[in-house]
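1. How does the following fold in three dimensions:
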Amino acid sequence: MRTFLLAVAVAVVWVPVVGQAASLRCGTGLVSDGASKSDVAAKCGEPVSRESRTESEEVKTKDGDTSTKRVVQKTFEEWTYNFGPNRLMQVVVFENGKLIEVKSAGYGR
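-> I've put the predicted structure just below:
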């Protein structure tokens, strides 16, 4: 029995970690990583709420002995979908218009 448990523990350690892909099922439609806002709206309809924010990030690049800095603007939008009281609400996150994350929120109404 100990050998079996040791083998299971070793197997779990050696299993590669797989990242979660952002995806959302809306009826018969499915949207996933990289989908545009228009694609999500077409398949899932209009969200119950939209929030938007802009973040600035300083990016440094080096070319030989010369380094340059520039500021990059990123626009994030979060759309919330409420699929009713028996399902969790879903928050869809876009970066510069492309789907990057889907998060679950509390139960809908």
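2. C-alpha from now on. contacts and neighbour counts both.
-> OK.
3. and A105, how many neighbours?
-> By other C-alpha atoms under 10 Å, 14 other residues sit near A105.
4. May I have the residues that are in contact with K74?
-> Listed by C-alpha atoms under 8 Å, 6 or more residues apart in numbering, the contact partners of K74 are 54-57, 95-96.
5. State the distance from it to P47.
-> Note on K74: its distance to P47, by C-alpha to C-alpha, to the nearest Å, is 21 Å.
6. Highest neighbour count among the contacts of K74?
-> E95 (18 neighbours).
7. pretty sure it contacts Q73?
-> No. Using C-alpha atoms under 8 Å as the test, E95 is too far from Q73 to be in contact (10.4 Å).
8. Please name the residues that touch L24.
-> L24 neighbours (C-alpha under 8 Å, 6+ apart): 30-32, 102.
9. Just the buried residues of these.
-> Taking 16 or more other C-alpha atoms under 10 Å as the criterion, what is buried in the contacts of L24 is 31-32, 102.
10. and F4, that one's in a helix?
-> Yes. Counting by DSSP: H, G, I helix; E, B strand; the rest coil, F4 is found in a helix.
11. Now the second one, please; I'll put the structures next to each other:
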Amino acid sequence: MKRLSWLVFSLFFLFSEPLFALRCGHSLVQLGDYKADVSDKCGDPDSEESHYERRGNANHADATQYGFNGQQRFPSSSFGYGQSHYQEIEVLVEEWTYDFGSARLRKVLHFENGRLIHIESLGRGRYRR
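-> Just a heads-up that it's a prediction; the model follows:
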């Protein structure tokens, strides 16, 4: 029974959303927040880095030998034909670093196109007076 309750307790905290969030004062910063909201809740970051990444996306439209009703349009043919489309887009990636002092871990917040996508924990922060 003790093992079961420990397992349920562990799973609860493993899959709870606030575990993947950052607390700034009395506010909670979560994935999907905008940069302006994070800045309002946590203040300006200690360091900021940004760069662009090119990402590709491939779409393939296929015209098969069957019609909408399931009937074979080209009974003597066994070929399919289609069209591929590849598109590259630029994504603005920003990394904000917060150092909350020696009592807490440093955090790196990763933004893509202005939205928070990942929160990374680093080592202990520096001693602050």
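12. Could you tell me the TM-score of the two chains?
-> Superposed pair, TM-score by TM-score structural alignment, normalised by the length of the first structure: 0.78. Supporting alignment: 99 aligned residues with a C-alpha RMSD of 2.5 Å.
13. From the buried ones among the contacts of L24 of the first structure, which land in strands?
-> When DSSP state E defines the strands, the subset of these inside them is 31-32, 102.
14. just the helices in the first structure please.
-> 2-14, 37-44 (DSSP state H).
15. and for the shortest one, what are the contacting residues?
-> By that I understand helix 37-44 of the first structure. Against helix 37-44 of the first structure from outside (C-alpha under 8 Å, 6+ apart): 26-27, 29-31, 47, 94, 97-99.
16. now stretch 2-19 of the second structure
-> Taking C-alpha under 8 Å, 6+ apart as the rule, stretch 2-19 of the second structure contacts Q30.
17. Pick out the residue nearest the middle of the second structure.
-> Taking C-alpha atoms, centre = their mean, the centroid of the second structure lies closest to I117, which sits 3.3 Å from it.
18. what about the aligned partner of that residue in the first structure, distance to V59 of the first structure?
-> In the first structure, the residue paired with I117 of the second structure is I100, using TM-score structural alignment. Remark: distance between I100 of the first structure and V59 of the first structure (C-alpha to C-alpha) = 20 Å.
19. With A105 of the first structure instead?
-> To V59 of the first structure, A105 of the first structure is 33 Å away according to C-alpha to C-alpha.
20. A11 of the first structure too?
-> According to C-alpha to C-alpha, A11 of the first structure stands 41 Å off from V59 of the first structure.
21. what about the strands in the second structure?
-> Going by DSSP E, the second structure shows strands at 22-24, 27-29, 47-63, 81-98, 105-112, 115-124.
22. Out of these, which is the most enclosed?
-> strand 105-112 (a mean of 20; mean count of other C-alpha atoms under 10 Å).
23. once aligned to the first structure, how far is it on average?
-> Once fitted to the first structure, strand 105-112 of the second structure is off its aligned match by 0.7 Å on average (mean C-alpha distance after the TM-score superposition for the first structure).
24. From the chain's centroid, how far away is that strand?
-> Centroid displacement of strand 105-112 of the second structure relative to its chain, using C-alpha atoms, centre = their mean, to the nearest Å, is 12 Å.
25. tell me which strands and helices that strand is in contact with?
-> If you count contacts as 3 or more C-alpha pairs under 8 Å, 6 or more residues apart in numbering; DSSP states H and E, strand 105-112 of the second structure packs onto strand 81-98, strand 115-124.
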